[in-house]
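Undergrad: Show me the folded form of this:
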Amino acid sequence: MPEIVEMQTPYCSNLDKRKLCSFDLEVIEGPTKPLLHEASRFLLINKGKGKIRIQNTEYDLEPGSFVAILPWEISEVPEVSETLQYYILVYRFDMINEIIKSFYNSDNQPMDVIHMICENQVVHCDKEQMAEVQNIFSIIRNEVGVESTIEPIHPKALSNIYINNQLVNLIVLFIRIGEKDQLFSQREAQNLNIDRCGIFRYIYTHLNKKLNLKTLSKTFYLSESSISLYVKQVTGLSFSNLIDEMRVAKTINYLLYTDFTLEELAGILGYVDASHVSKVFAARIGMKANEYRKTYQKVSDICKVRESQKAYAIVAYIYRNSRDELTAKSVAKNFHISVIDLHQILMYEVEKNFEDFLNYIRVNQSCKLLLQSNKSIIDVAIEVGYNTEKTFTRNFLKFKMMTPGIFRNNVTYQQTGLSVDAEKILTERGRGQKPGLTIERG
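TA: Sure thing, here's the model as predicted:
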């Protein structure tokens, strides 16, 4: 039975949820585990050699390799022969794709950007192309800063317009390089399988329709039970919960960058009505949709935080009050700072934004309750601060890579503390490793 695949955040930045794009530098020395990406990204390989697998198709990586990963695709690096160093741009594909179709497609020609990118998701730049791509990455870096340095960037005039233009340029460059790239001939034909079919991508691009397992079964020539089982094995979510997860990711984009009403969003994204939007969004995010829009559309710009004592006080406050109904806005207000400042402080101190830090605390507290008591999962969820079992399970999956029920049934607690295997399963997740305990999944 395959491991549940870790699901990446839908946000481009952990510091500022409004960002359309973030830039960072990454280095990997060995193979990585599979990741399911909610946000799209470009990678530009500067040094090293290895292989990357996207949607079960394997590509060679070397200096000059230009990689495109779309929303709801699975990627992993199965081989690193020389340490890989690369630039990474995480961006909101839906918004850029809409800009291309609405503003750049002046003659209204049919345009399927997703299909053109998927023709070949790793292309190789020659010397001239590499210089051109590097220049665009550099321009974006100067506009948005480097994510991992947690340095505040003061916005420049018309910055979003400038960044959008650069991202459009990158997409056009990627597609043009791919037209001439010889990597097509290196790809071996592979047997059709569920992963390669791109079921996640199909669902994501058809959320405005009334999707169900019967429709997908006819589209992909697979049984409904096969599709349902695959979704559960890969994400840990049921089919309906996966659709809710995807819709929430798209809803966030519209809340941040448009003035559509919830009723209008319901029609665009396939919800039943405005109340359905509110219900699903609140269950997943822990905040009402309109409140989320007010919080993140009106927060002030990132500024430097000089009071180090305040940072420790904030961390302690969240930890001691994690079982209460905390929100980023309420904590920020309590300490007389902006929500963006709060995220910045926490990223510096604990390497997590507010939501991730709060859920991390709650999930760790729940582990002891699950192992030392006979309380039901919903009772444990409520005791550590969650309003619903779904929200609890979703966050438990994120941090422990298994459901609370599987954790309770497969981990033991000794008088002196967690068993050796239990300690491994709780700590290795934090280091990005696969759990050391073999777990049978039904």
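Undergrad: Could you use CA atoms for every contact and neighbour count after this?
TA: Fine.
Undergrad: So which elements touch whichever strand or helix holds Leu173?
TA: Using DSSP states H and E, Leu173 sits within helix 159-180. Packing partners of helix 159-180 (3 or more CA pairs under 8 Å, 6 or more residues apart in numbering; DSSP states H and E): helix 93-99, helix 113-118, strand 122-124, helix 127-144.
Undergrad: ok, and what's touching the first one?
TA: To tie it back to what came earlier, the one meant is helix 93-99. Ala39, Ser40, Leu70, Pro71, Val113, Asn164, Leu167, Val168, Lys250, Asn253 (CA atoms under 8 Å, 6 or more residues apart in numbering).
Undergrad: in it, what's buried?
TA: Going by neighbour count (16 or more other CA atoms under 10 Å), the buried part of helix 93-99 is Phe93, Asp94, Ile96, Asn97.
Undergrad: Show me which of those is closest to Gly30.
TA: Phe93 (28.4 Å; CA to CA).
Undergrad: follow-up on the earlier one: looking at the helices and strands packed on helix 159-180, which is buried most?
TA: Ranked by average neighbour count under the criterion mean count of other CA atoms under 10 Å, those are headed by strand 122-124 at a mean of 27.
Undergrad: hmm, who's touching it?
TA: Defining contact as CA under 8 Å, 6+ apart, one finds that strand 122-124 is touched by Tyr59, Gly64, Ser65, Phe66, Val67, Ala68, Phe174, Ile177, Gly178, Asp181, Leu183.
Undergrad: let's go with 6 Å and repeat that
TA: With contact meaning CA atoms under 6 Å, 6 or more residues apart in numbering, strand 122-124 is reached by Gly64, Ser65, Phe66, Val67, Gly178.
Undergrad: Excluding sequence neighbours, find me the nearest residue to the second one.
TA: The one in question is Ser65. The spatial neighbour of Ser65 that comes closest, neighbours along the chain excluded (CA to CA, 6 or more residues apart in numbering), is His124 at 4.5 Å.
Undergrad: The third one too?
TA: Once flanking residues are discounted, Phe66 sits nearest to Leu44: 4.8 Å by CA to CA, 6+ apart.
Undergrad: let's see this one next to it:
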Amino acid sequence: MPDIVRMQPLVRSRLDRSKFCSFDVEAIDGSTQPLIHQEARFLLINKGEGSIVIQGVRYALRPGAFVAILPWEITEVTEVLSPLQYYLLIYHFDGVNRLIKSFYNADNEPIDIIRMLTNSPVVYCDKYQTERVRECFLTLRDEVGVESTLTEGEAQPLSSVHVMNQLVELMVLYMRIGKNTSPIFGKKHLPVDKSEIFRYIYTHLNEKLTLKTLSHLFYMSESSISLYITQMTGLSFFDLLNEMRVGKTANFLLYTDLTLEELAEIMGYVDASHISKVFSARIGMKMSEYRKTYQKVNEICKFSESRDAYALVAFIYRHYAEELSAQKVAERFHISSTELNRTLMYQVEQNFEDFLNFVRVNRACELLLTTDRTVMEIALEVGYHNSKTLTRNFLKQKVMTPGDFRKRITLQQTKNPL
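TA: Presented below is the predicted three-dimensional model:
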């Protein structure tokens, strides 16, 4: 059985979930493992040469390469001939897509952004085009800051409007550069790859999706599709479906005032009760609490003394098994949820949810090796509501299930006693 493919987190910013996009600068000097991206990305290659595989197709990376990655696409840097340095934007694709079609498309021109970016995920800019694209990236950097250095953008009037305008401009530049440089831009000219299954599911979440439907579309048996999904993600078909729906639901909670009934209808749930149950099980808090926690907070509180930051880390570490949420912990320490995440990033290089899950999963590892309790019992003891939530977070951190962890570590200890 092949190794499970890692999933990038379902966040645009580890500091502030409410951000529409985040900016960073990254550099790599070697090939990478395959990744499943839950959020959309734009990359602009500044230096270096190499190759990237997107949805099973190889593309050259060089200065001026402009890369568009959509949610639930699989990428892998397979070759680095000289160290690559690039700008990275992680952004809310559904928001940009709706914005272009609803407000910017005054002429009602037919626009299929998903198809264009799907069929042509890399375009190559000349010197003039590169500078225009780079200017958009740097403008966004000035607005939202730099993620890896915890640098905030300078506060400006109508910042969110400016951010969305720049993302729309980037999208327009991408499509124009592609159309002007390639006669086949936006046209599919290669066989369909199995990895397209993930993107198809993501773009049809409001429909009644079944393995039978996917079987007809991708010319694979239902069992083969089910096995492929599990091998790639560690999740069953229905768990993956819920994972994707919860991600989209979270964005609707942040950027709209839709009711639970309206969200249930949009996202393909049975009713408001169903969507509430699934969301709470996956995220660990009620939808109303999530919306309240991660909406923009106007006042930013600062720590007066560094000992408060250590007290915050200690509190989470000692109370991980309790019903904790970013909002509750932030209120306890009289700060905003954004400042809570910023403080944790400085102290432990993780935001609240990542750190809490890190502590819980590590404690679960101890219990798996030192007790004979079931996965469900361990899940409840470390603070999760069910075994699925533990398994989902375990997969993200350890890239294996709790059951596999217990078997593999036990086998290693038996063969190599210390």
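Undergrad: tm score of chain vs chain?
TA: Here the superposed chains carry a TM-score of 0.95, computed using TM-score structural alignment, normalised by the length of structure 2; 417 aligned residues with a CA RMSD of 2.2 Å.
Undergrad: Same list (the buried residues of helix 93-99 of structure 1) but as TSV, adding distance to Asp356 of structure 1.
TA: Compiled in TSV, those are given as follows (distance: CA to CA, whole Å):
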residue	distance to Asp356 of structure 1
Phe93	23
Asp94	24
Ile96	27
Asn97	29
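Undergrad: what's the closest of those to Tyr202 of structure 1?
TA: Top of the list for closeness to Tyr202 of structure 1, among the buried residues of helix 93-99 of structure 1 and by CA to CA, is Asp94 at 13.8 Å.
Undergrad: Looking for the alignment partner of that closest one in structure 2.
TA: Aligned counterpart of Asp94 of structure 1 in structure 2: Asp94 (TM-score structural alignment).
Undergrad: Distance check, that match against Leu10 of structure 2.
TA: 14 Å (CA to CA, to the nearest Å).
Undergrad: repeat for Lys328 of structure 2
TA: Lys328 of structure 2 is 21 Å from Leu10 of structure 2, by CA to CA.
Undergrad: Between the two, which has more neighbouring residues?
TA: In this view Lys328 of structure 2 and Leu10 are compared by other CA atoms under 10 Å, and Leu10 has more residues nearby, 18 against 14.
Undergrad: which SS state does the more buried one fall under?
TA: Three-state call for Leu10 of structure 2 (DSSP: H, G, I helix; E, B strand; the rest coil): coil.
Undergrad: Same check on the one 5 residues further on?
TA: Taken by three-state DSSP, the conformation at Leu15 of structure 2 corresponds to coil.
Undergrad: ok, now which ones touch it?
TA: Leu15 of structure 2 makes contact with Asn341, Arg342 under the criterion CA under 6 Å, 6+ apart.
Undergrad: what's the answer for Ser304 of structure 2, then?
TA: Contacts of Ser304 of structure 2 by CA under 6 Å, 6+ apart: none found.
Undergrad: what secondary structure does it sit in?
TA: coil.
Undergrad: Now for the alignment partner in structure 1 of Ala326 of structure 2, how many residues are close by?
TA: Aligning on TM-score structural alignment places Ala326 of structure 2 opposite Ala328 in structure 1. By the criterion of other CA under 10 Å, Ala328 of structure 1 has 20 neighbours.
Undergrad: coming back round to it: any idea which of the buried residues of helix 93-99 of structure 1 is closest to Leu242 of structure 1?
TA: Among those, and counting by CA to CA, the member closest to Leu242 of structure 1 is Asp94, at 18.0 Å.
Undergrad: From Asn364 of structure 1, how far out is that closest one?
TA: Taking CA to CA as the measure, Asp94 of structure 1 and Asn364 of structure 1 are separated by 34 Å.
Undergrad: if we can go back for a sec, could you export the helices and strands packed on helix 159-180 of structure 1 as JSON lines, including distance to Ile314 of structure 1?
TA: Below are these laid out as JSON lines (distance: least, CA to CA, whole Å):
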{"stretch": "helix 93-99", "distance to Ile314 of structure 1": "34"}
{"stretch": "helix 113-118", "distance to Ile314 of structure 1": "43"}
{"stretch": "strand 122-124", "distance to Ile314 of structure 1": "43"}
{"stretch": "helix 127-144", "distance to Ile314 of structure 1": "26"}
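Undergrad: Which parts of structure 2 are strands?
TA: According to DSSP state E, structure 2 carries its strands in the segments 6-7, 21-28, 35-37, 40-54, 57-61, 65-69, 73-91, 122-124.
Undergrad: Let's have the ones you listed in TSV, adding distance to Ala281 of structure 2.
TA: Output for the strands of structure 2, formatted as TSV (distance: least, CA to CA, whole Å):
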stretch	distance to Ala281 of structure 2
strand 6-7	19
strand 21-28	26
strand 35-37	22
strand 40-54	25
strand 57-61	36
strand 65-69	29
strand 73-91	25
strand 122-124	37
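Undergrad: State the distance from Ala274 of structure 1 to Ala266 of structure 1.
TA: Note on Ala274 of structure 1: its distance to Ala266 of structure 1, by CA to CA, is 6 Å.
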